[in-house]
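# test case, fold it:
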Amino acid sequence: MEELSIKEFLSQEIKAFFKLKKSDRLWHIPVLASLCIGIPLLIGLAFDNVKSGLLASLSGLVILYIPTANSIVSRMATMLICSFGFMVSYAIGLIFSFNPFVSTIVFGIFSTMVYWINLYFKTKPPASFFFIMIGSLASGMPHDLSSIPQRIGLIAMGTMLACTLALLYSFFVQRKIYKKDAIIISELLVKSKYADLVEAMIVGSFMFTSMLIGHVLKFQNPYWIPISCLAVMQGVNLYHIWQRVIHRILGTFLGLGLCWLFLSIIHTPFSICITIIILQFIIEILIVRHYALAVIFITPMTILLAEAANPLILDPDLLIATRFLDISIGSLIGAIGGWFVHNEKIRFYTIMKIRKAKLVLMGK
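Alright, predicted model coming up:
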């Protein structure tokens, strides 16, 4: 009987792997995301400064936070707040990147704060992910104090473009969607402030740990480990987290094969930029329907971003091997972190300790 249940479980998982989920996400968002990524890339290419274009295109991902059901004023307020958050995240990462261990400590504290703020305001997906991702990328960059204003300026320009496109989108697209069921559910599932703090502390601790492991192992780009870790930890439960681990590792492996194909047929910076734009559109279509399929396209897009920034010195063999290794390590760390997040005993024990410490400080 037990063997039959295992077979049924494996059969169910295999069917689920090849099944696309239904989504009510508008096709406008993938188009907007592709424009916000692509326009800075093409402008950078036109001025023979692809690196600056890449940095500005990175901040264009703020468009993914645009609410589709709100008024224009509320929509633009959300975009401006998130844009400011992107700039702060990048600035903190750059300022403290002068020392890997100082940077790691600050990144862990910063991740805790960002995660808690997003829990407090109950922001919708992608929630804290891109804020932490940008902070992680900035903390892994070489420290150059004189270039910090210019880099933050490029981030600001990317967010300004995204806000401009969001405003035009709001004027010309009048369709509004009101998700009453989602509002009712969110009101019912209100967490305690202590539970939010515990979850944020756990996530921040694992962001610190994953970044530290990247530095200790002397990875050239250690920031991909915490990014992969966070992507897995965002699962809604333990089953979802372990499913994401398998999907992310398998999707990365298949994506590397797709990357080999791209690297063999595209060589010019222009063709690489166009490919990145197309891949971004495909990713935004698939990410809400099938995580593993989306990862297959995320992998070559990240590698092509490196190719566009440095087409002459890129070593495909080393880059692909390193990327698979750091994503696998980050995914496994994320699975462990997800177990801590969803372990009720650990959460209850930590909450009791926080309350006890609070009473002691208050003298009660």
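# going by C-alpha atoms from here, please, whenever you check contacts or count neighbours.
Noted.
# output the contacting helices and strands for the helix or strand hosting I276.
When secondary structure is defined by DSSP states H and E, I276 falls within helix 269-286. Taking 3 or more CA pairs under 8 Å, 6 or more residues apart in numbering; DSSP states H and E as contact, the helices and strands that helix 269-286 lies on are helix 28-46, helix 291-309.
# let's have those in TSV, adding distance to M352 and mean neighbour count.
Listed next are these as TSV, based on distance: least, CA to CA, whole Å; neighbours: other CA atoms under 10 Å:
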stretch	distance to M352	mean neighbour count
helix 28-46	43	22
helix 291-309	36	22
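# quick one: which of the ones you listed is nearest I327?
For these, distance to I327 was read as CA to CA. The smallest value, 9.8 Å, belongs to helix 291-309.
# packing partners for that closest one?
Helix 291-309 packs on helix 50-59, helix 238-265, helix 269-286, going by 3+ CA pairs under 8 Å, 6+ apart.
# so what touches that helix?
Here helix 291-309 makes contact (CA atoms under 8 Å, 6 or more residues apart in numbering) with 17, 50-51, 54, 244, 247-248, 250-256, 258-259, 262, 269, 272-273, 275-276, 279-280, 282-284, 286-287, 314, 319-320.
# measure how far it is from the centre of its chain, please.
13 Å (CA atoms, centre = their mean, to the nearest Å).
# now do the following helix or strand past it against helix 238-265, angle only.
Proceeding N to C from helix 291-309, the next assigned helix or strand is helix 316-341, under DSSP H and E. Per axes from the mean of the first three to the mean of the last three CA atoms, to 10 degrees, the angle that helix 316-341 makes with helix 238-265 is 170 degrees.
# buried residues in helix 316-341?
320, 323-341 (16 or more other CA atoms under 10 Å).
# outside of the helix or strand immediately after it in the chain, which residues touch it?
Scanning the chain past helix 316-341 towards its C-terminal end, the next helix or strand to appear is helix 344-361 (assignment: DSSP H and E). Taking CA under 8 Å, 6+ apart as the criterion, the residues outside helix 344-361 that touch it are 194-195, 198-199, 340-341.
# mark which of the contacts of helix 291-309 are buried, thanks.
Buried subset of those (neighbour count, 16+ other CA under 10 Å): 50-51, 54, 244, 247-248, 250-256, 259, 262, 269, 272-273, 275-276, 279-280, 282-284, 286-287, 320.
# can you lay out the contacts of helix 344-361 as a markdown table showing distance to K124?
What follows is the contacts of helix 344-361, written out as a markdown table (distance: CA to CA, whole Å):
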| residue | distance to K124 |
| --- | --- |
| Y194 | 20 |
| A195 | 18 |
| V198 | 19 |
| E199 | 16 |
| F340 | 22 |
| V341 | 18 |
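# out of those residues, who's nearest R75?
Distance to R75 across these (CA to CA) is lowest for E199, with 28.0 Å.
# what about the closest one, neighbour count?
The local packing count at E199 equals 21, with neighbours defined by other CA atoms under 10 Å.
# so what's the closest residue to it other than its chain neighbours up against?
Counting by CA to CA, 6 or more residues apart in numbering, the nearest residue to E199 once its immediate chain neighbours are dropped is V341, at 5.8 Å. Neighbour list for V341: 199, 202-203, 347 [criterion: CA under 8 Å, 6+ apart].
# please give the structure of this sequence too, so both can be compared:
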Amino acid sequence: MIENSNKKTTYFKIITALKAVTNITPSERPLHRAFLSAIACSTPAFIGIAIDQFYQGLMACMGALVILYLPAAAFKKQMFTMASGSILFVMSFTIASVTSFSAISSVLIVGFLSFVNSIICRKIHIGPPGSFFPFMLACVATVIPFDLTTLPERTLLVAIGCAIASCFAFAYCLIFRTNTSPPKVELSPSETKVSTWKLELFESLLIMGTYAIALSLNLDNPYWAPISCAAVLQGRQLLSVLTRKVQRIIGTLLGLLIASLIFSSELAPIHMAILIMGLIFAIEVLMYKNYALGVIFVTPITILFAEITSSSMSADQLIYARFLDILIGSAIGAVGSWLIIHNYIKLYKDQATEKS
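Have a look, this model is predicted:
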């Protein structure tokens, strides 16, 4: 009877997760936040076009993604989040760029930055998307051709992007003042039993292993594999992990179709800048409503930043390589999440045994 009950519970969770893939969650984020993010993130590209330095403008656009971290909080908290987020962005990009001279060093630094960024974001209370985008910048930096002579310029461009976004955030916060305090992330009882840094270390090792496996398979610039693994590991419940895995695969598949259209078309710089604005707007509007819909637009913009100056592959080869990345990263992330959840369940059982 107990075994049948467990099976029914598992089937129910799977069905619920599959239904959750298409759920549209109401979001309280105002629409003008999406306009702010879209304008702030695309401004470096438009500036690059104006001074005939479009590719440098794209590099700065990566730093401008820090605008996505602007919380609905008091002014002081908003400015602190933008400043600390900018430091994380520049630090992650710089360290990953300096150590990208070999595959081994890239794997090691990706794991290290995943661990350090997670701890920093937790300690200084940086809310979602947490350490994800600094980590994404680090992964992208590892596939940019290694050249120490251009490193200061690339780092400065990312910093300029952060500064532009921070200026927009400052003006926005003066206009739309709020004293709302963001909800604090509470740890579950099992997470308080297991040292949080140990979980972060375990996740970092998984991400590092994912990148190593992808490189050992001779995939071309498999930066999307560790990114996918990190995204799936954000779940802390079985339902959340299953839902996020399915959503990430579906969203990435559709996003890859958009990316294939972008790379198969010879878009003018002005069109690409407008495209960046549209993609960021879609991410801001949709990510908080449905993860899969948001990932559809995260995928092409990340590939755009990573591949525009470094990839010599055709559009079809590019899409195939990134799809293999997503399968490897999501699979390893799901297995790692299951191991973490299994440990949580064991702790709950131990607690129940102690009480009885």
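# on that earlier part again, let me know the closest of the contacts of helix 344-361 of the first structure to L154 of the first structure.
So of the contacts of helix 344-361 of the first structure, ranked by how close each gets to L154 of the first structure (CA to CA), first place is E199, at 32.8 Å.
# what about that closest one, which SS state?
helix (DSSP: H, G, I helix; E, B strand; the rest coil).
# outside of stretch 178-195 of the first structure itself, list whatever touches it.
In this structure, residues lying in contact with stretch 178-195 of the first structure by CA under 8 Å, 6+ apart are 69, 120, 347, 351, 354.
# in a markdown table: those residues, plus neighbour count and distance to V102 of the first structure.
Putting the contacts of stretch 178-195 of the first structure into a markdown table (neighbours: other CA atoms under 10 Å; distance: CA to CA, whole Å) gives the following:
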| residue | neighbour count | distance to V102 of the first structure |
| --- | --- | --- |
| A69 | 14 | 41 |
| Y120 | 15 | 27 |
| R347 | 20 | 28 |
| I351 | 19 | 28 |
| I354 | 15 | 26 |
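# which of those lies closest to M76 of the first structure?
A69 (12.1 Å).
# aligned to the closest one, what sits in the second structure?
When the two structures are superposed using TM-score structural alignment, A69 of the first structure falls opposite A73 in the second structure.
# wait, what's in contact with its match?
178-182.
# ok, these vs A138 of the second structure, which is closest?
Nearest to A138 of the second structure, judged by CA to CA, of those is P182 at 27.1 Å.
# turn the helices and strands packed on helix 269-286 of the first structure into TSV, columns for distance to F101 of the first structure.
Putting those into TSV (distance: least, CA to CA, whole Å) gives the following:
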stretch	distance to F101 of the first structure
helix 28-46	32
helix 291-309	25
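# reformat the contacts of A73 of the second structure as JSON lines; add neighbour count, secondary structure and distance to A306 of the second structure.
Listed next are the contacts of A73 of the second structure as JSON lines, based on neighbours: other CA atoms under 10 Å; DSSP: H, G, I helix; E, B strand; the rest coil; distance: CA to CA, whole Å:
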{"residue": "T178", "neighbour count": "13", "secondary structure": "coil", "distance to A306 of the second structure": "36"}
{"residue": "N179", "neighbour count": "11", "secondary structure": "coil", "distance to A306 of the second structure": "37"}
{"residue": "T180", "neighbour count": "11", "secondary structure": "coil", "distance to A306 of the second structure": "36"}
{"residue": "S181", "neighbour count": "11", "secondary structure": "coil", "distance to A306 of the second structure": "35"}
{"residue": "P182", "neighbour count": "13", "secondary structure": "coil", "distance to A306 of the second structure": "32"}
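# thinking again about what came up before, the residue nearest to E199 of the first structure and G334 of the first structure, how far apart?
Distance of V341 of the first structure to G334 of the first structure, given as CA to CA, to the nearest Å: 10 Å.
# which residue is nearest the middle of the second structure?
To find the centre residue of the second structure, average its C-alpha atoms and take the closest one (CA atoms, centre = their mean): that gives F132, at 3.8 Å.
# got a list of what whichever residue in the first structure pairs up with it touches?
Using TM-score structural alignment as the criterion, F132 of the second structure maps onto F129 of the first structure. Neighbour list for F129 of the first structure: 230-231 [criterion: CA under 8 Å, 6+ apart].
# how about W224 of the first structure?
137, 323, 326-327, 330.
# with I49 of the second structure instead?
The contact partners of I49 of the second structure, taken as CA under 8 Å, 6+ apart, are 57, 269-270.
# overlap between those and the first structure?
When the contacts of I49 of the second structure are mapped onto the first structure through the alignment and contacts are counted by both residues aligned by TM-score structural alignment, their matches' CA atoms under 8 Å, the preserved ones are 57, 269-270.
# pretty sure P40 of the first structure sits against L61.
No: taking CA atoms under 8 Å as the definition, P40 of the first structure is not a contact partner of L61, at 11.6 Å.
# in CSV, list the kept ones among the contacts of I49 of the second structure along with distance to C162 of the second structure.
Putting these into CSV (distance: CA to CA, whole Å) gives the following:
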residue, distance to C162 of the second structure
G57, 12
P269, 21
I270, 21
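# can you pull out the strands in the stretch 51-200 of the first structure?
If DSSP state E, counting those that start in this stretch is used as the criterion, the stretch 51-200 of the first structure turns out to lack strands entirely.
# around F202 of the second structure, how many other residues sit close by?
The number of residues packed around F202 of the second structure, counting by other CA under 10 Å, is 16.
# what sits against it?
Applying CA under 8 Å, 6+ apart, no residues qualify as near F202 of the second structure.
# counterpart of it over in the first structure?
Matched to the first structure by TM-score structural alignment, F202 of the second structure sits across from I202.
# cool, L148 of the second structure as well?
Correspondence of L148 of the second structure to the first structure, assessed by TM-score structural alignment: L145.
# nearest residue to its match other than its sequence neighbours?
Using CA to CA, 6+ apart and skipping the chain neighbours, the partner closest in space to L145 of the first structure is I95 (7.5 Å).
# number of nearby residues for the equivalent of that neighbour over in the second structure?
Taking TM-score structural alignment, I95 of the first structure has V98 as its aligned residue in the second structure. Residues lying near V98 of the second structure (other CA under 10 Å) number 17.
# all helices of the stretch 101-250 of the second structure, in order?
Ranges of helices in the stretch 101-250 of the second structure, per DSSP state H, counting those that start in this stretch, are 103-123, 132-143, 151-175, 189-193, 196-216, 224-232, 238-264.
# which of the ones you listed is buried the deepest?
Across these, averaging neighbours per residue (mean count of other CA atoms under 10 Å) puts helix 224-232 on top, at a mean of 28.
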